[in-house]
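Asker: Turn this into a model:
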Amino acid sequence: MSTSVTSAPVNPTKKYAVVERALGGKVISIETGKLAKQATGAVVVRLGDTMTLVATVVAAGREGLDFFPMTVDYREKVYSAGKFPGGFIKREGRPSTKEILTSRLIDRPLRPLFPADYRMEVQIQAGPISADRVNDPDVISILGASASLTIAPDVPFLGPIGAIRLGRIDGTLVPFPTADEMAESDLDLVVASTREKVTMIEGFGKELPEPEMLEAILEAHRLNQELITLQLELREAIGLPPLVHPEPAPDPLLEELYRRYAADLREVKKIKLKQERNAATKELQERVVAEMAPEPSPGQEPSPDAPTPLQVKSAFYTLQERVVRELILDGYRSDGRGPKDLRPISCEVSLLPCAHGSAIFQRGETQALVTTVLGTGADEQKVDGIMEEYSKKFYLDYNMPSFAVGEVRPIRGPGRREIGHGMLAERSVAPVLPDPQRFPYTIRVVSDILESNGSSSMASVCGATLSLMDAGVPISDPVGGISIGLVEDPKSHRHILLTDIIGDEDHFGDMDFKVAGTQHGITGIQLDVKNVGLSEEIIRGALDQAREARVEILRTMLRAIKRPRDSISMNAPRLIQLQIDPQKIGMLIGPGGKTIRRLQEETGTKIDVEDTGIVTIASPSAAGAEECRDRIEGMTAGVQLGKIYEGRVMSVKDFGAFVELLPGQDGMVHISELTDGYINSVSDVCRVGDTMLVKVIAIDEQDRVKLSRRQALAERGIADTVESKPRPPAGEGGDRGPRSGGGDRGPRSGGGGRGPGGPPPRDRDRDRR
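Answerer: Here you go, the predicted model:
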């Protein structure tokens, strides 16, 4: 482990400095004073050849704000990876899912580390300026955001924070894993922390037991201390004094509201039903505003010392937080539950007849309607960005309309919260899905939140599991999820953990710790805090409490449906996969796609062919898919000696007929092999376009195929309906020659016969007779 600090003046207004440190065999560097020098604080963080620029600007807030106006935007410019933007417009447009998720990842650990009364506008903009497609710039952008705030003068940031991603390969934790290392890892864990506590966790694993997940979180917290030290060295290198975190001043208005209205608010917050509780809270707030900030009488000037209605409303919100926290620490929850009690849970499946799978998951006043739709390879989601393009065969979308919380607001596209909740649920469920080779369907799950009062993302996880099983998706284990809350008294350090938090406990509590997993271990974990972070004791307790609740939830879920259905919905397409020789892909596709198009039209299927020779057949019916599979197998396996085929007559000659057995492969039925009797002409038996049952009787060294109609009919026990005469005795003019040569299509040298083994030239004198 090494540290180096260099300083060289580049610009008189911004001192240049760069610091670096080796961590886990990888070098992290932070540079400032060279780019974006008019920002309040700007840094470039480098890992490998990936460099991300983070610029922070702090400006005076708008008058009357009652919240902290911080915005975070992470945007990827694809020039950083030496690429052009995809699509028709060759310019970056609206933020992608990855950009939105990374913006949230940066925001979540920083927002709690500002004083509660801070109202300056803070804008953080981050994004890669160089991307090596090996090292992901998302986590080093968190580090850059913290560093830019750390070197911003006069900003009361309660940091810095360290941020690191850990992978795990063969049981060994790997800091800042590369893309190739992540492909082998059974853990993707991002942890941000201060000197003392963990402030953010985002992790996904392949059913990791709680002790192993805790070990990884604590190791990440330990490594983060090196990254915090690095930022403090950068601040010192540019000549800024050590960070000072002043204590917030008491609020006289809040103390007055507490003295006069705390008792009334306690009674309101004990109302069990959410809608009634909210209505009573609003009524009390209106009374408080009217009494604390009354409108002046006509002609009367308002007192300059009197609070404004906006100030009273802001103080009343803080009063709610204080009262709710006191109630919880005294052992009282609004709905009367104990700290570890779950709300009543009900589950139902197969509600929607046209969806391939559907479920309702209800927990208290949170209700998720979750549906599953199965599709083909054409339905895969293409994902492009600065990393390598890839396709997703599983995706989960989360929607929460305004009526879910009894509100009125315009209908817009999915917001950051909806995208974040959907990805959390998606990645939590993904580890239990079957391998695409076993279950080749593209899977889309949609969670519509119809009621919300606490942890709708974890309700989506539970509902997704039920819906997938109802659709017949053979998941390896059911996944459940739960959210654990926290209320901690910072003075006495007394705390209480709350299972299955409701809205007020989320809003006014100190954390929302979501944990999803199976009976064997964790598949998804996400921590958001509103305080300055969590200790090891609290993290350990939350993981244990979440496991107890998860096991109970899984038991309830399995009463609705015990295992995945034996077959998929009748409404779902039938998919069959088979492997063919890659060298025969051209034969399957045919010239200009003629063969594969004809096959799709005749069987009513859709065929996808991969370069590896994997063929996926999709059909509305099982019969169509199976017919298509049989034809492809027959086509790519080649013509087999002794096998009977139903072929199509492609051409008729004097000496026989050419029959297509498989696309691009045909054989000849000699006139003597058409029927047992004697016929004057091949057209007595068949014409071009007819279907004909034939048996392969010979394949010569040049792969020329000889066929027999009469042997095929005899073997299948089918009566020949062709009218014919008895065969003339051998040696007479009617003898067409030995059968053994009937497959040779070329004329014999020196003769006008029909072909090798065919009948001799006709006796013209006999014909005249």
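
Asker: C-alpha only now, for contacts and for neighbours.
Answerer: Will do.

Asker: Spatially central, which residue of this structure would that be?
Answerer: When C-alpha atoms, centre = their mean is applied to the chain, the residue found nearest the centroid is Tyr395 (4.2 Å).

Asker: Touching, that residue and Ser447? I think so.
Answerer: No: with contacts counted by C-alpha atoms under 8 Å, Tyr395 stays clear of Ser447, the gap being 11.1 Å.

Asker: Which secondary structure state does Glu418 sit in?
Answerer: helix (DSSP: H, G, I helix; E, B strand; the rest coil).

Asker: any idea how far it is from Arg412?
Answerer: 12 Å (C-alpha to C-alpha, to the nearest Å).

Asker: which of the two has more neighbours?
Answerer: Between Glu418 and Arg412, counting by other C-alpha atoms under 10 Å, Glu418 is the more crowded of the two (16 against 7).

Asker: so the more buried one makes contact with Pro401?
Answerer: No: shown here, Glu418 and Pro401 do not form a contact pair, counting by C-alpha under 8 Å, at 10.0 Å.

Asker: Before we compare anything, build this one as well:
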Amino acid sequence: MFKEVRKSMQWGPETLTLETGKIARQADGTVIATLGETSVMANVTFAKEPKPGQDFFPLTVHYQEKYYAAGKIPGGFFKREARPTEKETLTARLIDRPCRPLFAPGFKHEVLVMCTVLSHDLVNDPDIVAMIAASAALTISGVPFMGPIAAARVGFVDGEYVLNPEVADMDQLRNNPEQRLDLVVAGTKDAVMMVESEAYELSEDEMLGAVVFAHEQIQPVIDLIISLAEEAAKEPFTYTPPDYSDLYAAVKAAGEEDMRAAYAIRDKQERTNTVSAVREKIRGALTEEQQEDPNLGSALKKLESSILRGDVVRNGNRIDGRSTTTVRPITAEVGLLPRTHGSSLFTRGETQALVVTTLGTGEDEQIIDALHGNFRSNFLLHYNFPPYSVGEVGRVGSPGRREIGHGKLAWRALQAVLPSATDFPYTIRLVSEITESNGSSSMASVCGGSLSMMDAGVPLKAPVAGVAMGLVLEDDGAYAVLTDILGDEDHLGDMDFKVAGTENGITSLQMDIKVQGITPEIMKTALAQAKDGRMHILGEMGKALSEGRSEFSAHAPRIETMTVPTDKIREVIGSGGKVIREIVETSGAKVDINDDGVIKIASPNAEAIQKAYDMIYSIVAEPEEGKVYKGKVVKIVDFGAFVNFFGKRDGLVHVSQIENRRLNHPSDVLKEGQEVWVKLLGFDDRGKVRLSMRVVDQETGEEVKKEAKADAE
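Answerer: Here you go, the predicted structure:
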């Protein structure tokens, strides 16, 4: 009934298996990839005819994690998977980015790729398995896909690269001091197509070595996919790339010079408006048949690309007149918003980010429900890209894939320099509002985020800057690497290569390649050029602020931490939370306690923090024998007085220990509610507290000197 094909190989410490022919047979291509006991099913379907007038390639990639894969039931009221999580969105982008450039030029049929996590062993991350499964499914589907690709994750421990480290080793990288790198690389047999990483100040050579190592490790996986396709692939879909050479010639003749003049305009808005006008002029010069040709958009883009690329490679002339290594003018400001905890405005050319920092308490940590378990994050970065930032009118809604991806890239760049949670017990939220954009707004978010946190008083290990590099690669092998690319250079170029880091090394690297042929030499050149650009940007940022402020904003919470024995946690919380609620209400401070006995006390008011601290201390601390305490008489009896002297602890002052003379009754000198000084003499055989007043000067609270004490006795 089934025509199953199954291929396996040993890949690192695990077995990688690809299988097809048994499940989801009506899809154009279905492959289940398994690494260890993590399995992901990838399904590919594509339309056999393009939609009329379709002028772009409609590729859609979905990645979904099913909770049953890890033996879990989803949380929430409905108890089923709902909107995509951040991890699902980012993984869908990881799959899309290296695959999209490999479809045949001009192919505009709708393609859907769906990846579903079926099993998760909590050891092997399903994102890498999903990328391999998607590539294999595309390869056997018959769609004109010039793959296959494969992917691998690389770690870096003790100077050695590690292939596909376990989930536990990479989870919350900031809490694992031995692991310095989380790098994902995807590529074909001959070229690297995509890089995504977070790192702990790796050098350019170490980062390049990791990329090369990953590309070597994916070679046998590509061979395995080819082996599967040789037995299971469907007949290739009949597709002939459109020949629009005559149309391109007409477009070129109608407006090449006007388009060249338009791209010589340095102001973005004026250039954009002029380019649009030239496009309309070209359309008006074409025949009616040419105007209705679905390849007209491709012909116009080819004309624009040839103008920009030719000028850069042949003459080194960029749109705005800069050299290939020059960074646009930079202005950095801090402390713009008086009521926020920290703020900065970072402007680089026509790209601008307003970044705001808010400091919170443990209550503000984000609880992340992942397949491999729940964990908390105390560093949040949210990136917003409103339509006005590019002078457009558009729909405003919830964050899209692009905003989530750019925000995560900036998060990766900054997380490496954050102080440890024990040294800085705050939840940090950054919000980057992109107010202008003309290339590399994610790197502006990195620069602005670094400044904003320092303005808020966050003690960063070092400032972080980021820069976006571009590439123009010609068919004859000539190329130019561009520093700090504009939006048009990104759109019409061959590479988007973002590098962020400190003076000491790289903290994040993201690379997307649109062509095959990027060599290690080109990447090395780009990394070296990016380092020069990064150092220049750090210098400009330093003019505004070079290190974290020593004082917090008056509106930011202060947090003090204390640690109590775990067996005292219940006493601090109280039955049903009664005690901790009383502490919060009485002191006015926020109090958060975890299972390890670490208590965070937060308030903008130092007195409130101290009051809460004292209340907690009185609950958990034990009175010390021989120490003097100030107490209050709570009860008088014939044989003495009971004094509340330590939190809720009471002790007996025997009548013989009240004064250095004989008393008929304690009430002769004491009354309930009276404040007295007492010394803790010790505990009797039954554990009862023994106190003394007579050995303490009741005026000063100081213990009576030994000589005076002896005389009194």
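
Asker: Please work out the TM-score for the two chains.
Answerer: Laid over one another, the chains give 0.93 as their TM-score (TM-score structural alignment, normalised by the length of structure 2), with 695 aligned residues with a C-alpha RMSD of 2.4 Å.

Asker: returning to what we had before: please confirm that the residue nearest to the centre of structure 1 is located within a strand.
Answerer: Yes: under three-state DSSP, Tyr395 of structure 1 falls within a strand.

Asker: Apart from its neighbours in sequence, what residue is nearest it?
Answerer: Nearest non-adjacent residue to Tyr395 of structure 1, counting by C-alpha to C-alpha, 6 or more residues apart in numbering: Arg444, 5.2 Å away.

Asker: Aligned against structure 2, show me the partner of that neighbour.
Answerer: Alignment note (TM-score structural alignment): Arg444 of structure 1 maps to Arg429 of structure 2.

Asker: How about Gly385 of structure 1?
Answerer: Checking with TM-score structural alignment, Gly385 of structure 1 has Ala370 as its match.

Asker: How many neighbouring residues does that match have?
Answerer: Applying other C-alpha under 10 Å, I find that Ala370 of structure 2 has 15 neighbouring residues.

Asker: just Glu92 of structure 1 next, same as before
Answerer: Neighbour tally, Glu92 of structure 1, other C-alpha under 10 Å: 15.

Asker: hang on, the residue nearest to Tyr395 of structure 1 is in a helix, isn't it?
Answerer: No: judged by three-state DSSP, Arg444 of structure 1 forms no part of a helix; its state is strand.

Asker: Now do it against Ala622 of structure 1, distance only.
Answerer: Arg444 of structure 1 is 21 Å from Ala622 of structure 1, by C-alpha to C-alpha.

Asker: Compare these two (neighbour count), which wins?
Answerer: Arg444 (21 against 15).

Asker: In this structure the match of Arg444 of structure 1 contacts Ser377, no?
Answerer: No: the pair Arg429 of structure 2 and Ser377 does not pass the contact test of C-alpha under 8 Å, sitting 10.3 Å apart.

Asker: Do a quick rundown of the strands in the stretch 651-769 of structure 1.
Answerer: 656-662, 665-670, 691-699, 705-708 (DSSP state E, counting those that start in this stretch).

Asker: Please, where are all the helices along the stretch 151-300 of structure 1?
Answerer: 179-184, 210-237, 252-268, 274-292 (DSSP state H, counting those that start in this stretch).

Asker: Over to the stretch 251-400 of structure 2?
Answerer: 268-285, 288-291, 296-310.

Asker: Could you point out which of those helices sits nearest Pro236 of structure 2?
Answerer: With C-alpha to C-alpha as the criterion, Pro236 of structure 2 lies closest to helix 296-310 of the helices of the stretch 251-400 of structure 2, at 24.3 Å.

Asker: Can you tell me, leaving aside adjacent residues, what's nearest to the aligned residue in structure 2 for Pro474 of structure 1?
Answerer: Aligning on TM-score structural alignment places Pro474 of structure 1 opposite Pro459 in structure 2. Leaving aside its sequence neighbours, Pro459 of structure 2 sits nearest to Gly548 (C-alpha to C-alpha, 6+ apart; 5.1 Å).

Asker: got a list of what the one you found touches?
Answerer: With contact set as C-alpha atoms under 8 Å, 6 or more residues apart in numbering, Gly548 of structure 2 has these partners: Met453, Met454, Asp455, Ala456, Gly457, Val458, Pro459, Leu460.

Asker: For the counterpart of Pro74 of structure 2 in structure 1, which non-adjacent residue is spatially closest?
Answerer: Under the alignment (TM-score structural alignment), Pro74 of structure 2 pairs with Pro85 in structure 1. Closest residue in space to Pro85 of structure 1, ignoring its immediate chain neighbours: Arg91 at 5.9 Å, by C-alpha to C-alpha, 6+ apart.
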